[in-house]
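1. Following is a predicted model, sequence given first.
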Amino acid sequence: MQDKTLYFETLHPGYGQYFEIDKMLYEQQTDSWTLSIFENRRFGRVMALNGAIQTTERDEFVYHEMLTHVPLLAHASAKKVLIIGGGDGAMLREVVKHRALERIVMVEIDPQVVSLCQTWFPNHSAGAFDDPRVELVIADGMAFIANCSEQFDVIISDCTDPVGPGEVLFSSDFYAGCKRCLTQDGIFVAQNGVPFMQLESLQDTVRRMSSYTRECWFFTAAVPTYIGGSMAFAWATDDIEVRRLSLATLEARFNEAGISTRYYTPALHQASFALPHYVEQAIRSAMTESA
C-alpha cells in the first residue's frame, strides 16, 4: 500500500483543512510560489498554490456554473463577454454554452496556467478554447482593463484571493475600469471569498465599487472545497431590477438557452441573492461608510 502524505491548506490563520495526496502529479517551486497538482480520492485532481486550494475536478462545476449562468441568464441578451483570469478554462467552458454570444474575450496573465490545466485538467476547458468566438489574450488583467476601449455586456473576474498579484483585481481602479468597459445595462461579477472567514473583503468591495454602479450586492453558492461556509460572488450593475427577476422568467430563459448544468437551477439563481443577516449588516455598514 502506497504511503500517503497530506496537503494542508493554510489560507485562513488558525483554521484549515487537509487533503490526502494519493499521487503527486506535478510540482513547481520558485522563490515566490509553489504550485502543486495531485490526485485525491474524494476530489479527483487538485491544484493548489502557496497553501491555498485553487480548483478540484469534483466540485469546480459549482463555482463556475454560478459565476457564469447567474449574470448571463439575468442579462438575457448579452452578446459580448469578458473573462479576467480563469486560465484553467472551466469558466470559458460554461460561457461558450450560451449560443447567442458573439464574442468572448479571456485575459489570462500566465500562459503556463493555460498549458498546465489543458494537460492535467482537460475536462475543465473541455475544448472551449477551440470555440471560434473565443479570443485568448495573454496579459495582465489590470493593464488590459486600463487600456481597453471595448465594452462588454458581462464581465467575469475569475481572480485569486486578494493577496499578492491578485490583490489589484480587488482595487477601486480595477472596478472603475470594469465599469467603463461595461455596456449600459452590463453586469460585473467576481469571486469574493467566504463571508464567514473573509467578511472584511466583502466590505472592501462595497467601499471600492459601490460608487461606480447603481447596485453593488452579492450572491452565494456552497462550494465544498472553499471551506468556512458558502462562497460569495460580487455583483455590480446599473440595472437594479435584473437581480429581482421572477422564477418564471428565469425558468423560461434557462429553458430557451438549452444549456446543461449540474448545480445551477433557476430557483437556486433566485435564492442565491438572499444573504444571511450578519452579511447584510456588514454590507450595509460599508455602504453607509462609502456614501
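-> Sure thing, it's come through. Numbers count the residues shown, from 1 in each chain.

2. alpha carbons only for contacts and neighbour counts from here, please
-> Noted.

3. Could you report the neighbour count for T288?
-> 10 (other Cα atoms under 10 Å).

4. Doesn't T10 lie inside a strand?
-> Yes - assessed by DSSP: H, G, I helix; E, B strand; the rest coil, T10 belongs to a strand.

5. distance of it from G16?
-> 6 Å (Cα to Cα, to the nearest Å).

6. ranges for the strands of the stretch 101-250 of the chain?
-> Secondary structure of the stretch 101-250 of the chain (DSSP state E, counting those that start in this stretch): strands at 103-108, 134-138, 152-158, 182-191, 215-221, 231-237.

7. Helices along this protein, start to end?
-> 60-75, 90-95, 111-120, 122-125, 141-147, 172-180, 195-209, 247-257, 266-271, 277-290 (DSSP state H).

8. Pick the most deeply packed of these.
-> Greatest average neighbour count among the helices of the chain goes to helix 90-95 (a mean of 25), per mean count of other Cα atoms under 10 Å.

9. List the residues that contact M24.
-> Listed by Cα atoms under 8 Å, 6 or more residues apart in numbering, the contact set of M24 reads S36, I37, F38, E39.

10. Using TSV, lay out the residues you listed together with neighbour count and distance to Q281.
-> Listed next are the contacts of M24 as TSV, based on neighbours: other Cα atoms under 10 Å; distance: Cα to Cα, whole Å:
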residue	neighbour count	distance to Q281
S36	19	38
I37	25	39
F38	21	40
E39	20	40
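
11. Using CSV, please lay out the strands of the stretch 101-250 of the chain together with mean neighbour count and distance to T249.
-> Listed next are those as CSV, based on neighbours: other Cα atoms under 10 Å; distance: least, Cα to Cα, whole Å:
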stretch, mean neighbour count, distance to T249
strand 103-108, 21, 25
strand 134-138, 16, 28
strand 152-158, 25, 19
strand 182-191, 21, 18
strand 215-221, 23, 18
strand 231-237, 25, 19
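
12. okay, now the one to match up with it:
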Amino acid sequence: MNVLFFSAKPYDIHFFNQANQEDAHQLTFLEVPLNHNTAALIKGEEAVCVFVNDTVDAAVLQIMATAGVKVIVLRCAGYNNVDLRVAQELGIKVVRVPAYSPYAVAEHTLALILTLNRKTHRAYNRVREGNFALSGLMGFDLHGRTVGLIGLGKIGLVTARILKGFGCRVLGYDISKSNETEEIGVEFTDLDSVYSQSDIISLHCPLTPQTFHLINAESLGKMKDGVMLINTSRGAIIDTKAVIEGLKKEKISYLGLDVYEEGGDLFFEDLSDKVIQDDTFMRLLSFNNVLITGHQAFFTTDALQSIAQITLQNVSDFEAGKPLQNEVLS
C-alpha cells in the first residue's frame, strides 16, 4: 500500500524503513507538516501518516477525501488534532498507536522530577565552570513524599510502579479504575484529594474537552504551597498563564514540562538561530525552577521501533480488510 508521511524526520525514515519488512508497503516521506497548503501534495495515496503537530481538520480532510485517501494513520497515541466526526462522515478511517512504550514516557517523567529536585542540570553547569559550591542545590528525599497521578492508563501505572519503588505514597485519579491500581498500591481517590495532598502532581491523561485547562487558577488554588507540577501528556491540559501566576506567587516551586499548549510552532524544529516570538513560552523559560524539554519523552529506540511496527501493522490490517484494533471513532 502507498503511504505518504508528513512531518518526517530522519529518525522516522530510519525506523519505518527498518520495520517495513520485505518492502510490504511503498513509503514516501515528506519533511513538511500537513496543513491546508501542503495537503495538495497528496497525489493518489490511500494512506496518509501524520504526527502530533499535523493539521487534520475539516478543510484538510475534504482535500484528502477528494484525493482518494481511505485511512489516516497516526504514528502517536494522541488524536486531538484530527476532526474525527468529519473523517467518519467522509468515510476515512483513523487509526493510531495507543501504546508504544509506556516506560519511555514514565521514565522521562521521573527524569524531570529528579532533575528539578536535585538540580542536576544546574550542578552540571557549575562544575564545568569550576564552581563546587552547594548553595542553591538543596533537594528533598522522594521517599515518603506523596505523588498524585492524574490519569492511570498504561503510562500512569508504569509511573506509579517506579514511584512506589522510590518509597513514595502514590495517589491516583482516573475516570475509571483498573484492578492493577490496587495491585501496585495506588490509592485511588478524587481530584480534590490529589490536589490537596500531593507534594508532586504528574499529568498522564489525554487531551479532551473535559481535560482542557484542567490545571487552572482554581485547581492550583487547591494545591499545596510549593507543589511540583509535571506534564508529559498534552500541553493544553495546563493553562500556561495560570501556571505562570502560580510560579510568581510561589504556589508552584517546581515545574517540569515536556509539552506546551502552543508547542506546535516550536517543538521538533531547530530554532536556535531565530527569535522565538511566543512571549508566554519565553516567560516560562525565565524561571530558574522551570525545566522544559521539547516533547522528547517518547524518544527512545524501543518506543520508535514499536511505533513503526504498530503503525505499519495498522496499514497492513486496513489493506487486508481485517478489523482495525486501533481505530479511533468519533
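-> That came through, no problem. The structure presented is a predicted model; accordingly, all values stated were derived computationally and were not measured.

13. Once they're superposed, tell me the TM-score.
-> Structural agreement between the two chains, given as a TM-score (TM-score structural alignment, normalised by the length of structure 1), stands at 0.45; 191 aligned residues with a Cα RMSD of 5.1 Å.

14. From the contacts of M24 of structure 1, pick the one nearest I104 of structure 1.
-> Nearest to I104 of structure 1 among the contacts of M24 of structure 1, counting by Cα to Cα, is I37 at 28.1 Å.

15. Wait, the closest one touches G44, no?
-> No - if you go by Cα atoms under 8 Å, I37 of structure 1 and G44 don't touch, sitting 10.4 Å apart.

16. hang on, the earlier thing: out of the contacts of M24 of structure 1, the closest to R207 of structure 1 would be?
-> S36 (34.5 Å).

17. for the residue nearest to the closest one when sequence neighbours are not counted, what are its contacts?
-> Of all residues beyond its chain neighbours, the one nearest S36 of structure 1 is E27 (4.5 Å), with distances taken as Cα to Cα, 6 or more residues apart in numbering. Shown in contact with E27 of structure 1 (Cα under 8 Å, 6+ apart): T34, L35, S36, I37.

18. Just the residues you listed: which are in strands?
-> Secondary structure assignment by DSSP state E places T34, L35, S36, I37 of the contacts of E27 of structure 1 in strands.

19. surely the third one meets L49?
-> Yes - using Cα under 8 Å, S36 of structure 1 is in contact with L49, at 6.4 Å.

20. other SSEs contacting the helix or strand encompassing G156 of structure 2?
-> Element membership for G156 of structure 2, per DSSP states H and E: helix 154-165. Here helix 154-165 of structure 2 touches helix 102-118, strand 146-150, strand 169-173, helix 179-184, going by 3 or more Cα pairs under 8 Å, 6 or more residues apart in numbering; DSSP states H and E.

21. make it 7 Å
-> Here helix 154-165 of structure 2 touches helix 102-118, going by 3 or more Cα pairs under 7 Å, 6 or more residues apart in numbering; DSSP states H and E.

22. Who are the packing partners of the strand or helix carrying V3 of structure 2?
-> Assigned by DSSP H and E, V3 of structure 2 belongs to strand 2-5. Other elements packing on strand 2-5 of structure 2 under the criterion 3+ Cα pairs under 7 Å, 6+ apart are strand 26-29, strand 47-50.

23. And the next helix or strand past that strand?
-> Next along from strand 2-5 of structure 2, by DSSP H and E: helix 10-19.

24. which helices and strands does that next one pack with?
-> helix 301-320.

25. now the helix it packs on and helix 10-19, what's the angle there?
-> Orientation check (axes from the mean of the first three to the mean of the last three Cα atoms, to 10 degrees): helix 301-320 of structure 2 against helix 10-19 gives 60 degrees.

26. Between helix 102-118 and helix 301-320 of structure 2, find me the angle.
-> 150 degrees.

27. which other residues reach the helix holding G156 of structure 2?
-> P102, Y103, V105, A106, L149, V170, I184, H204 (Cα atoms under 7 Å, 6 or more residues apart in numbering).

28. Report the buried residues of that helix.
-> Neighbour-count burial for helix 154-165 of structure 2, counted by 16 or more other Cα atoms under 10 Å, picks out K154, I155, G156, L157, V158, T159, A160, R161, I162, L163, K164.

29. Look up how far K154 of structure 2 lies from the spatially closest residue to L112 of structure 2 that is not a sequence neighbour.
-> In space, and not counting its chain neighbours, L112 of structure 2 is closest to G256: 5.8 Å by Cα to Cα, 6+ apart. Separation of G256 of structure 2 from K154 of structure 2 (Cα to Cα): 20 Å.

30. Many thanks, I have nothing further to ask.
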